[in-house]
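Asker: Here you go, sequence then predicted model.
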Amino acid sequence: MTSIPSSLPLRNDLIGEEPYGAPQLDVPVCLNVNENPYPLDDEVADTIARRVREVAQNLNRYPDREHIKLRQAFCDYLAYESGTRLGVEQLWGANGSNEIMLQIFQAFGGPGRTALGCDPTYSMYPEYARDTFTSWKVIHRKGDFTIDLDKTIEGITSIGPSIVLLTSPNNPTGTNLPLSDVKTLLAICEQTQVAGAQEGTHPVVIIDEAYVEFRNPGTPSAVSLIPEHHNLAVSRTMSKAFAFAGARVGYLAADAGIIDCLRIVRMPYHLSAITQAAALAAFEHTDLQLKRVAKLRETREETAAWLRSQQYHGSNLQVADSESNFLLFGKFDDRMLVFNKLLSRGILIRVVGPDHWLRVCMGTEREMSTFRTAFAEVLATIDKQQ
């Protein structure tokens, strides 16, 4: 909880608000913030140390504010990972995909503008909107957490948003967004007038692919559509698959025009020389960095099957289909009871998303074994109390 004196001139719309953030608790097993549970290999850490050492003697100078070398590394990685070759002018980096998203709202949102999403979705999106005085509207997803395409189209055409923000895989549900739906929405947006903007202004479509490396093999990335669509941008991060959450590196792939819009609102020298050096070091070991992605995907499928076999009040648990490194599962009469019983056993998961559901991210084999044992005990305890 915050303790802000009433004498401070906090913006009226921020009075009573709490800072965003998942609980940070010192417990044996943390499965609540969708981190990659495996630490960096020594080889990667050594390369990071070497590259940082190389730039350290020049820290009295500002870094390359256009981070050209890193943008080239993003290009090379997307060509390798998604089969699409883009130019340096079509990539942009920042301090995590959170900063990328904030820059998008700063550039395309603002007073009189609306951003449209499909809920349940990432809980930070409305905060980006709030912080940039952008209206935030949502279209509810279907019962299986796929988007309601018809209602989303209706929302776009009736509202005229400047930003259409979708996620694939979706957080907190893990739901994939089919490329056919993306193409349909792009076509609609290319014909839709942004409300309050000059004639001929159309919405930008943002696909948040923070967890895309965990998608099922053969599933295409929205990056492949960028050469054909000037109003499409795809946000990514190194936090998850690259086990780089502590480094804070996110990036955006888009038409050069969209990138130039972000360059207008970015802070000067926003990406430090140390951050750039660390990211370039990680890309030197791309295959090594991604080697555990398949293992985490396997862990997800095994855990989903196990959760679906568990009984709660005489019925099997529901688990949302996921192509991420986490699972949304339920439904619980009192999800806080389940959360707290797990926490008392040293297991931290996440209370997020729709009522009656909980989310767990994939950990190491030891962590997942501990989770399964504790969760089975919790379910047994609840049944006895009924």
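Answerer: Looks like it arrived, so ask away.

Asker: C-alpha only now, for contacts and for neighbours.
Answerer: Fine.

Asker: helix or strand for R300, which one?
Answerer: helix 293-308 (DSSP states H and E).

Asker: next helix or strand past that helix?
Answerer: Sequence order places strand 311-312 as the next helix or strand after helix 293-308, per DSSP H and E.

Asker: Name the surrounding residues that touch that following strand.
Answerer: Here strand 311-312 makes contact (CA atoms under 8 Å, 6 or more residues apart in numbering) with L317, F332, L379, D383.

Asker: Redo the residues you listed as TSV? Include distance to L10 and secondary structure.
Answerer: Converted to TSV, the contacts of strand 311-312 look like this (distance: CA to CA, whole Å; DSSP: H, G, I helix; E, B strand; the rest coil):
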residue	distance to L10	secondary structure
L317	44	coil
F332	38	coil
L379	45	helix
D383	48	helix
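
Asker: Among those residues, name the buried ones.
Answerer: L317, F332, L379 (16 or more other CA atoms under 10 Å).

Asker: residues contacting the residue nearest to Q72 when sequence neighbours are not counted?
Answerer: Leaving aside its sequence neighbours, Q72 sits nearest to V88 (CA to CA, 6 or more residues apart in numbering; 5.4 Å). Contacts here follow CA under 8 Å, 6+ apart; on that basis V88 touches I68, R71, Q72, C75.

Asker: In addition, the following structure is provided for comparison:
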Amino acid sequence: MSTLPVRPGLEGAAPYGAPELDVPVRLNVNENPYAPSPAVVDSIARAVAGAAGRLNRYPERDFPALRRALADYLAVESGVRLSPERVWAANGSNEVMLQVLQAFGGPGRACLSFTPTYSMYPEYARDTLTRYVTRARAEDFTLDIAAVREALEDVRPAVLILASPNNPTGTALPLEDVRAVLEIARGGGPLIRNGGSAGPSDAVVVVDEAYGEFRRPGVPSALELLIEDDGGRYPHLVVSRTMSKAFGMAGLRLGYLAASRELVGLLRVVRLPYHLSATTQAAALAALGHREELMSQVASLRSERDALVAWLRERGLTAYDSDSNFVLFGPFQDRRAIFEALLERGVLIRVVGPAGYLRVCVGTPDEMDAFRAALVDVLASRPDRPDGEEKEEST
């Protein structure tokens, strides 16, 4: 039997993946529960058919039409008008993050984040041979700015990733905190050689807004700080987004980011040639043409989410205010048993994050009714109290 030369660090590693189970109510991977309308499907089908007739040619490497459409969308959604040259896209926000770490991470460099947070971050770091370092968020899942300063001084990371709204907690970062982190990150990156001497660099701060469209009214996007960057204030800021969540296009695999022209230019260096297929570009452009219809679902999902938080609290549970399309709730003495009991009743949620807590994604009204009924039944059959001894699980 041969022995494969597996790269050090991958021995015994398991692939990422949430459970994929065929159950009536799937509320575990933060998908938009609403399928595209027939009008959206028809537009995508026609656009892809048109692209199919040119599949003998490579797609546009820098996809200018898609970048213009994404910039137009951000201007409507967040009130932030950026030039298309400051927008970049890839196959899901996973590839966007990977490209950032390919450009700025690597051997001898570190990526810093604050837990609990998204469990793919260490995998992005691992796959780019970047050291992954974490520090803890405060008990209410906010950032302690003094702790951020201390971590940057200690680690000097090339990249700092902050999810806002955070996964799995659903909490968004105040704009003042993001601005404070950006100021601390100036000169807080690794030492780089410039001529004959070595000096500090600015740590790249990635604000992951995968769930940004679900933020509550009055909660700003970090995109607003990129307007200040027009004067070169925050060239080390990246704000990432995705079409998977609010747009209901998880199967499309289209993630994107906004940043300075200089930073986007460096991502063009590390991207694979023709990384966005012609059919992906065509489908994304067609979907963006229906942005008003697709975004109209967001308001109803926000309403369902807020009602769910109130309902869980009425049951005596802790449910955190959420700016995403999911809610973290608990605590339970044995959350795995609660999860299994819900699954037996046809409801799939997620065991993630802080010990004792579960995460449920917001579904359709019928799906939420099914979740409530199942949880009431489970709690009636097995009352639970937290004991704080359970191990934290990945998000």
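Answerer: Cool, got the structure. Every value quoted in this text rests on a predicted model; they were computed, and no experiment measured them.

Asker: Closest one of the buried ones among the contacts of strand 311-312 of structure 1 to Y62 of structure 1?
Answerer: For those, the residue nearest Y62 of structure 1 by CA to CA is F332; the value is 52.3 Å.

Asker: Next, work out how far apart the closest one and V319 of structure 1 are.
Answerer: Remark: distance between F332 of structure 1 and V319 of structure 1 (CA to CA, to the nearest Å) = 12 Å.

Asker: Same check on T175 of structure 1?
Answerer: Taking CA to CA as the measure, T175 of structure 1 and V319 of structure 1 are separated by 11 Å.

Asker: again with F339 of structure 1
Answerer: Distance of F339 of structure 1 to V319 of structure 1, given as CA to CA: 16 Å.

Asker: the more surrounded of those two?
Answerer: Neighbours per residue (other CA atoms under 10 Å) separate F339 of structure 1 from V319, with V319 holding more: 22 against 19.

Asker: Near the residue nearest to that one when sequence neighbours are not counted, how many other residues are there?
Answerer: Among residues not flanking V319 of structure 1 along the chain, F329 sits closest, at 4.4 Å (CA to CA, 6+ apart). Counted with other CA under 10 Å, the neighbours of F329 of structure 1 add up to 20.

Asker: now P5 of structure 2
Answerer: Neighbour number of P5 of structure 2 under other CA under 10 Å is 6.

Asker: Does the equivalent of it over in structure 1 belong to a helix, a strand or coil?
Answerer: Matched by TM-score structural alignment, P5 of structure 2 corresponds to P9 in structure 1. Put simply, P9 of structure 1 is coil when judged by DSSP: H, G, I helix; E, B strand; the rest coil.

Asker: Next one: the residue lying closest to D72 of structure 2 once chain neighbours are set aside from R67 of structure 2, what distance?
Answerer: Closest residue to D72 of structure 2 apart from its sequence neighbours, by CA to CA, 6+ apart: R81 at 7.3 Å. For R81 of structure 2, the distance to R67 of structure 2 (CA to CA) stands at 12 Å.

Asker: Then G212 of structure 2?
Answerer: Distance, G212 of structure 2 to R67 of structure 2, using CA to CA: 19 Å.

Asker: So which of the two has more stuff around it?
Answerer: With neighbours defined as other CA under 10 Å, G212 of structure 2 and R67 compare such that G212 has more, 27 against 23.

Asker: and that one, what does it touch?
Answerer: Residues in contact with G212 of structure 2 (CA under 8 Å, 6+ apart) are S164, P165, S221, R241, D323, S324.

Asker: how close does it sit to A373 of structure 2?
Answerer: Per CA to CA, G212 of structure 2 is found 29 Å from A373 of structure 2.

Asker: and G143 of structure 1, that one's in a strand?
Answerer: No - if the criterion is three-state DSSP, then G143 of structure 1 is coil and not within a strand.

Asker: and A341 of structure 2, that one's in a helix?
Answerer: Yes - A341 of structure 2: assigned to a helix according to three-state DSSP.

Asker: if I look at it, how far off is P331 of structure 2?
Answerer: From A341 of structure 2 over to P331 of structure 2 the distance is 16 Å, taken as CA to CA.

Asker: Check M295 of structure 2 too.
Answerer: Taking CA to CA as the measure, M295 of structure 2 falls 33 Å from P331 of structure 2.
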